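sequence and predicted structure below; questions after.
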Amino acid sequence: MDDKFGIGQPVRRKEDVRFLTGKGRYTDDIDMPGQAHLAILRSPHAHARIVSMDTTAAKAAPGVIAVLTGHDADADGIGLFPVQIEVPARAGTPPLYCPPRRILQTDAVRFVGDPVVAVVAETRSQAEDALELVEIEYEMLPAATDTGSALDPATPVIWPERGSNLCVEWSNGREEQADAAFAAAAHVAKVRLVQNRVVGNPMEPRVAIGVWNAEKERYELTSPTQGMFRVRDPMARDILKVPADKLRVMSPDTGGGFGLRSKCFPESAMVLWAAKKLGRPVKWRSGRSETFVCDPHGRDHVTEAEMPFDANGKALGLRVRTTAAMGAYLCDFGPRIPTIAGARIAGTVYDLQAVNMRVKCVFTNTVPTDAYRGAGRPEIAYTIERLLDLGAAHFGVTKDEIRRRNYIRPDQIPYTNCVGNVLDSGDFGGTQQKALDLADWAGFARRRAESRSRGKLRGIGIGYFVEASGGAPTEWARVAMTEDGKARLHVGTFSHGQGHETAFAQIVHSRLGIPFEDVVLVQGDTDVIETGGGTGGSRSSQMGGVATLRASNAVLDKAKRIAAHMLEASVADVELDGARFRVAGTDLAVTWPQVIALANDRKRLPEGETPGLDEKVLYKRDTECNFPNGCHVAEVEIDPETGVLEVVRYAAVDDVGNVINPMLVHGQSHGGIAQGLGQAVLEEARYDAESGQFVSATFMDYAMPRASDLPDLAIDFNVVPTPVNELGVKGAGEGGACGAPPAIVSAACDALGVAHLDMPLTPEKIWRTLRAA
């Protein structure tokens, strides 16, 4: 078989032909017959009591069909939004508090953008015009938007029934071990750092179309997601209060996710509720500024961390105290991200067992936070990498050397980390060395001197990370051979830019020998996909890919049995040779079309076989996750007159196990690095300290990275296959967002000669640092 399209080949993405020629089908491309349009009046205040609400004028406006409030939702039995994870509280502290969240607020608003009234009209512009006619009287309340002071006695309490702004305090334990490590330390490195709040901003803003199918007596939602079942199940159970089979969710082409799409959203509930209430389809589309104030945000932590070292620069443990903003309400997995999710890789790639982490999740009058590319792991990696840089400075050793002294050694693998997860594979020292070579670490002094000759400051930094990838522990796939010789692959994962149509087709092609172009991906519809964990946590290749492989194997096994019957041979003697089934050592063979034809002929089928070649599997892994990792090296150049920082060189070596398609993985690396660079240098969601107003809700005030902000990226792999799945693959989607921030901040601190500087590294912040020095 020609392996041009097989596993390991840099096959161009087949889906790009559709996207680049304007033939993609996104939710906003869809208009239902007779559809109405919904627009949302959102709170202009960070915190206020709703005194009165008058919708009379809005109801009389041209084209308006309905004006809906939270009182209407209550009357119709619309439920509250659930949090979908339980985070255990640290001993002696109160349990997690999940405040009530309606789809439309009735008593108070708690962040700028909190939805209050929905207007449904014949056109979008009519609905938006009618919003101006809604009269709401607010009683202003003091707001709390600063994460670090959310628990201070003087800070306003957002949920008085809770008694404080504490959502939950979590700890991984091991306090005694950590205390003992600090007692034995020759030196303790300390840092206080801020994880700046960021906004996901996928290329395609959120859209939702709700339909009530009266014939089938069910709701139907069309919306971009990262997996339909993550949306369907809580929406049906908790909000619409119907059985799951009474809600169909469909996701067509989706332009980006970053963790933000896998949520149960108020706007999706609104269009479904309105569609049934009005008896016609209802569509809502977010504007770009609305994306800033209604999509979940990411990060927003304040952390104080300490690392004890022995006299030889070996880290003995770690103590972390983090305050993490949840926003005004809890999003689906909000409190899980800085606690359980991040802690899965506590210690990252270093031999650290005496690790004690405490996280206080707090409420603030801000947009709720949830998963954002990396979902807790970039924050842990950033903290540890900053402490190692400080340790290196104290001991007078280089950044690469301090890490060599602390990596988990190859002879320690499999390594059980401090929270009980088993790092099953990895070559951390080897990966670092490949990255240093790729970056020309040894030649840095010459480049620094050249920069100095031009009046510029140059620095170099390292960021090593490990990811815990995998997400939900099961995944579903189905491979069905059609009578015209194509393979229809149904998967429970969901592609929103990763290239599944290409990578999964490579797996099927490699296993079944049929042409790569004859593999057709089917996804994104709960009517045709039985179950699935969607895409998140870098899980697609290791979960959807393995499920695809197993379903392909099941089809191949049956096809061989049928071919053996046709060839009057033993199944053990039949082998797949390209696109033919051949009796080993002979010229006797049948083709795929012949096998498919017989498989669909009930009269000629072997006894005991069912018609067709259509197999499905539910793959369940035996481990919680696996551990892709990588070493990133950044070089920056700073203009001391203006404070402008430029990332001028960047090298990354990632271990993602076996690589299905290196071109796709390079693309994932590039995207992750760009997002990591954005957080490190440019992006920050800011709130006014007094009013609580969101002051960076447009691209005029929120700086996204552009092509000119990135240098050429040198990317390579250190392939260390994981033994925990038959493809040997690890996750690949989030590494760049983990590695880039510590590498870039490390380089900037090196250039400036300072111990630490918080992200984002804006020109003003750097200029002030230089002036202070």
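That came through, no problem.

only C-alpha atoms for contact and neighbour calcs from this point on.
OK.

centre-most residue in this protein?
Geometric centre of the chain, nearest residue: G259, 3.1 Å, by Cα atoms, centre = their mean.

find the nearest non-adjacent residue to G485, please.
In this structure, G485 finds its nearest non-sequential neighbour in P593, 6.0 Å apart by Cα to Cα, 6 or more residues apart in numbering.

what about the one you found, is that helix, strand or coil?
Of the three states, P593 takes helix according to DSSP: H, G, I helix; E, B strand; the rest coil.

that one contacts A487, doesn't it?
No: under the criterion of Cα atoms under 8 Å, P593 is not in contact with A487, lying 11.8 Å apart.

more neighbours: those two, which one.
Legend: neighbour count by other Cα atoms under 10 Å for P593 and A487, higher for A487 (27 against 17).

surely that one and E517 touch.
No: look at A487 against E517 with Cα under 8 Å: they stay out of range, at 9.6 Å.

quick check: longest helix of this protein.
helix 545-567 (DSSP state H).

other SSEs contacting it?
strand 474-481, helix 500-512, strand 574-577, strand 580-583, strand 589-591, helix 592-599, strand 614-620 (3 or more Cα pairs under 8 Å, 6 or more residues apart in numbering; DSSP states H and E).

how long is stretch 392-408 end to end?
18 Å (Cα to Cα, to the nearest Å).

flag every buried residue along that stretch.
392, 399-400, 402-408 (16 or more other Cα atoms under 10 Å).

structure two is appended below for comparative analysis:
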Amino acid sequence: MAGKYVHQSVLRLEDPELITGNVQFLDDIELPGMLHAAFKRSDYAHARIKSIDVSEARKLPGVVGVYTAEDFGDYVKPGPLQVPPPTAIKGATYVARPTMPIAKDKVRYAGEPVAIVIAESRYIAEDACDLIYVDYEPLDAVVDLEKALQPGSPLVHEDLPSNEAGHVRQERGSWEQAVKEADLIIKRKFFINRNAGAAMENRGIIVQWDKHAKQMTIWCGTQSVIALRNQTAARLGLFESQVRVITPNTGGGFGPKINTSLPDDVLITYLAMKLDRPIKWFEDRRENFLATTSERDQVHYCEIAVKRDGTIVGLKDLFYHNTGAYNPYMMTIPLNTQTHTVTNYRVPNFLTEFYVVFTNQMIVTPVRGAGRQYGVFVMERMLDAAAKELGMSPVEIRRKNLLPSNAYPYYTSIIGQDFVEGVLDSGNYPSAFEKTLELIEYDKFVNEVQPKLRAEGKKVGIGIACFSEGTGVGPYEGARVTVGGNGKVVVTTGYTSQGQAHYTTFAQIVADQLGVDVKDVKVITGDTGYFGWGAGTFASRGITVAGTATHLAAQKVRQKALKLASKILEAPEEELELADGVVRVADIPSKFIALGDLATLANPMRGTMEPGTEPGLEAVAYYGPPYGATGAGAVGLILELDPETMQVSLEKMAFVHDCGTPVNPMVVDGQIHGGIQMGVGDAFYEELIYDENGQLVTASFMDYLFPQATDMPKKLVLGHMETPSPLNPLGIKGVGEAGAIPIPAVFVQAVENALQDIGVEFDRDTLSPSRIFTYVQQAKGA
């Protein structure tokens, strides 16, 4: 669906103010009489709290209060869960241990708060934290996923019989039958590393309680204003209308900011009300590494059953998933792993099973990709292993097993994070694969370029991988569209923005429906004072779900405008059009009424109105899909490996993606670029490493490597395909996480290809120069 604005690369409306510094971020907000908070955090990953001495801290000038769990009394309690348990999956077992806002007898991860200081400045609050003395009884830390489930392991939660937080087994077809039919069974074990979201702007919150108006205002970068409002009201015994949550401009989210029951959410709202003064807390980078949720830590035991000709007969994947010390997000991530393991290929028999494990590490919640990339990594690497065993090329085995273009809708039989069976709504995977091969010039590189470079002593490799991205899941989002008396249009939604260009793309959708200039559409997101319904920003669902709600609301306004204009202009509705800010008779353009004038007439100040008439040119609409729309694509990568330093240079990448109808192709490109950067970090740089005591040893950017612009591919070629989704009127699919999903799989394959003469095979998704060196030495028998 193309229009004047939809499907066009409209320049981002929010950028002029951003690049000139004329916007307000959270830390820019200063309120009269504002206090500042700091947390005293545990140095131990696992320990009993014997006593906490806060007497010296309370004496420090400028300290307003020092509080431990004891001071909060019954207010301190776990939870609630961010995501409900997967009751739709038959046989699933689980225990819920939602986040504790402050440790109360025992700490379960390094960085868990044991006290909070409120002071006149952040400096004083930090100094006071140093004067808090905690007497701990250290306990053995639980850090190894598999050892954590063994009898006799220390328990993260001693009221439970084990560290098992959940178990899910799903099967399509019969793995036993696949084993009988297969000519070959190939087994592999894979390790998936752990990464930080590492947004440019850390987490923070400002809370103000107005005791006269009985109104609480919260400013923060949350990805779910509605959930934060509702949970805050419930905790404090307020009406939801007494809590307003506002998200200022926010420097990135990537998943961790979806949480609404972390210590700052719970404790600072309570203390602002108790002290009757506004309070600000903003985490530093070390806190962000230690105490903001992170993701990625799984161990997979995989088997693939194949015929001699490369046909996949079945796949089995048993894996362990680290949920950290608590599990507020239940099973979203491992369920995403399950649903994304075989979505690109014909796999008639698929057995997938996982165990969720409590450990003494930071809580695991989604980071961009949210488990999808692990399923893709497992499938792509098992295809690589099968191709090697069968003497086939990576291209040949993928081409043979890709789902055909006439397979949709394709029912996967695997229940996902939205608790319904996964359905691939549309796509053309073979075409995306072939287009990627063409853009990366695969055959030319393998037959001509690579042999020549290898003859010169260069270690060059090529990789190819496919992926899918489940997007646009429910439950729903909503939007209100209002035409003002000046003809300008305001769009409000409960969805929040962290840089995704919603202010532009939503405006494009509305401008097309109402025939106005896109610059005359103002989009307001993430403010419960304007719109009070919605689920939140996650799962690449903004343009798909909130965008569709915006489209439907604009359509309602359009119909109201046509109906009213038909009476005023004395012309049938079907002869009218909305364009250039007016409603006019299509074949008599001089006969028109301005949209703003129409809005004024729709809101009479005197007289009478016909029964059933709704005043104003305004409408609200909601949209909830029956299941998510699936984006998909493929990526090709050419790289060069320095045989001395093992440093990798990305020479060329071709990335082909199908997101249905791209509302703004330029924004789509930007989303893919950003995702690729995070994928490159995942594949070669970023890794949160905990030692055997549960201590994070990569808690700064000196130790936690981060890809720079110079580490991106020297040549990046993007290709787009458009198979519109049948699930929404615009045919949209999401794109926010696509770029990050397939990069580790294609990167590892390409490095192996560069080292083909040595015969290296990697069993993990994150490499590094030192790690490559170690594998090379092992392959050489050194």
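Yep, it's here. What you see is a predicted model, and the numbers here were worked out from it, not measured in a lab.

let me see the TM-score of these two.
In this superposition the chains share a TM-score of 0.95, using TM-score structural alignment, normalised by the length of the first structure; 763 aligned residues with a Cα RMSD of 2.0 Å.

among the buried residues of stretch 392-408 of the first structure, name the ones in helices.
Short answer: those in helices (DSSP H) are 392, 399-400, 402-404.

from A39 of the first structure, how far off is the residue nearest to V64 of the first structure when sequence neighbours are not counted?
With sequence-adjacent residues excluded and distances taken as Cα to Cα, 6+ apart, V64 of the first structure is closest to A121, at 4.1 Å. From A121 of the first structure across to A39 of the first structure, the span is 8 Å (Cα to Cα).

please enumerate the shared neighbours of the two.
Counting by Cα atoms under 8 Å, 6 or more residues apart in numbering, the shared contacts of A121 of the first structure and A39 are A127.

for I185 of the second structure, the count of nearby residues, please.
Around I185 of the second structure sit 17 other residues, with neighbours defined as other Cα under 10 Å.

alignment lookup: it to the first structure.
The equivalent of I185 of the second structure in the first structure is V188 (alignment by TM-score structural alignment).

what about its match, which helix or strand?
strand 187-195 (DSSP states H and E).

can you list contacts of that strand?
With contact meaning Cα under 8 Å, 6+ apart, strand 187-195 of the first structure is reached by 182, 299-311, 379, 383, 386-387, 390-391, 756, 758-759.

after superposition, how close is that strand to the second structure?
With mean Cα distance after the TM-score superposition for the first structure, strand 187-195 of the first structure departs from the second structure by a mean of 1.3 Å once superposed.

in the second structure, what stretch matches the helix or strand just after that strand?
On the C-terminal side of strand 187-195 of the first structure, the nearest following helix or strand under DSSP H and E is strand 198-199. Counting by TM-score structural alignment, strand 198-199 of the first structure lines up with residues 195-196 of the second structure.

distance between that stretch and the chain's centre?
12 Å (Cα atoms, centre = their mean, to the nearest Å).

which single one of the ones in helices among the buried residues of stretch 392-408 of the first structure is nearest to S696 of the first structure?
K399 (35.4 Å; Cα to Cα).

T698 of the first structure: which of the buried residues of stretch 392-408 of the first structure is nearest?
K399 (38.2 Å).

can you list contacts of stretch 326-342 of the first structure?
82-87, 98-101, 110-111, 158, 167-168, 170-171, 263-264, 296, 324, 359, 361-371, 375-380.

for PyMOL, what selects the buried ones among those residues?
Selecting in PyMOL just the buried members of these, where the criterion is 16+ other Cα under 10 Å, is done with this command:
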select buried, resi 82+83+84+87+98+99+101+110+111+158+167+168+170+171+263+264+296+324+359+361+362+363+364+365+366+367+368+369+370+371+375+376+377+378+379+380
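
just checking, which of the contacts of stretch 326-342 of the first structure belong to strands?
The members of those that map onto strands under DSSP state E are 167-168, 170-171, 324, 359, 361-363.

follow-up on the earlier one: just the ones in helices among the buried residues of stretch 392-408 of the first structure now: which is nearest R288 of the first structure?
Using Cα to Cα, those come closest to R288 of the first structure at K399, 41.2 Å.

what is the aligned counterpart of that closest one in the second structure?
Per TM-score structural alignment, K399 of the first structure is aligned with P394.

excluding sequence neighbours, find me the nearest residue to G499 of the second structure.
That would be G252: by Cα to Cα, 6+ apart, it lies 6.2 Å from G499 of the second structure.

what does E132 of the first structure give?
Going by Cα to Cα, 6+ apart, E132 of the first structure has A58 as its nearest residue, at 7.7 Å.

so that neighbour sits in a helix?
Yes: assessed by three-state DSSP, A58 of the first structure belongs to a helix.

next up, the contacts around it.
Neighbours of A58 of the first structure in contact, by Cα under 8 Å, 6+ apart: 64, 67, 130-134.

now do the counterpart of E687 of the second structure in the first structure: how many residues are near it, please.
Using TM-score structural alignment as the criterion, the counterpart of E687 of the second structure in the first structure is E684. A total of 23 residues lie near E684 of the first structure under the criterion other Cα under 10 Å.

picking up where we left off before, check contacts around the counterpart of the residue nearest to G485 of the first structure in the second structure.
In the second structure, the residue paired with P593 of the first structure is G596, using TM-score structural alignment. By Cα under 8 Å, 6+ apart, the contact set of G596 of the second structure is 483-488, 581.

which of these map to contacts in the first structure?
With both residues aligned by TM-score structural alignment, their matches' Cα atoms under 8 Å, the contacts of those that the first structure also has are 485-487.

out of the residues you listed, which are buried?
485, 487.

redo the kept ones among the contacts of G596 of the second structure as a markdown table? Include secondary structure and distance to P589 of the second structure.
Below are these laid out as a markdown table (DSSP: H, G, I helix; E, B strand; the rest coil; distance: Cα to Cα, whole Å):
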| residue | secondary structure | distance to P589 of the second structure |
| --- | --- | --- |
| G485 | coil | 21 |
| N486 | coil | 20 |
| G487 | coil | 18 |
